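Undergrad: Provide a 3D model corresponding to the input given below.
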Amino acid sequence: MEPESRPRLVTKAMLKHDKVRDADLLLLPERVVELNASGSAILRLCDGDRTVREIVEVLEEQFGATGLTDDVLAFLRDARDQGWVVVA
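TA: Take a look at the predicted model:
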C-alpha cells in the first residue's frame, strides 16, 4: 500500500452503523468487526477511486489534523492483511 494506491473494500464486505450499539461495523462473511471512529472514517473513503493521499487529505480536513499519512497507511496495510480491502 502506497500513497498513490486506490484501496476499496473487498466485494464481500459492507459497512453498517448499528443503532443499538451506536457503533460502526464492518460486515464480512461469518465475521463482524466493530470499528472505532477513525477506522470507520478511513474505510468509508475507500471507494477504489480515491488514492490514499486523497483519503488522507479528506481526513485531515475532517478532523482538523495534519500528518496522518503514516497512520492511515499503517491502518490500510493491516486492513489489507486482514482481507478487508484490496487495491483497485
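
Undergrad: from here on, just use CA atoms for contacts and neighbour counts.
TA: Will do.

Undergrad: which residue comes closest to residue 45 once chain neighbours are left out?
TA: By the measure of C-alpha to C-alpha, 6 or more residues apart in numbering, the closest residue to residue 45 outside its immediate chain neighbours is residue 55, 6.3 Å from it.

Undergrad: run this one through as well so I can compare:
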Amino acid sequence: MSAGAPVSDSAVPQITRGHRLQFEPAQDCHVLLYPEGMITLNDSAAEILQRCDGQRSVQAICNDLSAAFDGADVTADVHAFLKLAASHGWIVFDQT
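TA: Model prediction:
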C-alpha cells in the first residue's frame, strides 16, 4: 500500500513482526511494544489493533466494531487509523 492509497476493504491487516500488543497495568491501557520502545494506545486504537490478526479483512473488522458499539458507523475511523498504523510500520496488509 502506498502512502496515498486508500485502505481496501478486502485487505487483511496484521501487526508487524517485532511488534506486540498488550495491556500494560502500570499505564492502565493497551500498548504496542517494539524493540526500540512502546506506543501508548487510546481505547479506539486498541480495539482496532486487537482485531488485526491476519485473518479478518478490513471490512470484517469494521463490521465487528460496528456490532460491538451499537451499530455505530466506524468505517472512516477504522480506515484512517489503519492507514496511519501502516505508515508507521505497525501493521502490514495481505491483499486478497
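
Undergrad: quick one on the thing from earlier: residue contacts, the aligned residue in the second structure for the residue nearest to residue 45 of the first structure?
TA: Under the alignment (TM-score structural alignment), residue 55 of the first structure pairs with residue 61 in the second structure. With contacts defined as C-alpha atoms under 8 Å, 6 or more residues apart in numbering, residue 61 of the second structure is in contact with 48, 51-52.

Undergrad: any idea how many residues pack against residue 84 of the first structure?
TA: Other residues within reach of residue 84 of the first structure, judged by other C-alpha atoms under 10 Å, total 22.

Undergrad: that one contacts residue 13, doesn't it?
TA: Yes. Taking C-alpha atoms under 8 Å as the contact criterion, residue 84 of the first structure and residue 13 are neighbours in contact, 6.9 Å apart.

Undergrad: distance of the residue nearest to residue 45 of the first structure from residue 41 of the first structure?
TA: Counting by C-alpha to C-alpha, to the nearest Å, the gap between residue 55 of the first structure and residue 41 of the first structure amounts to 9 Å.
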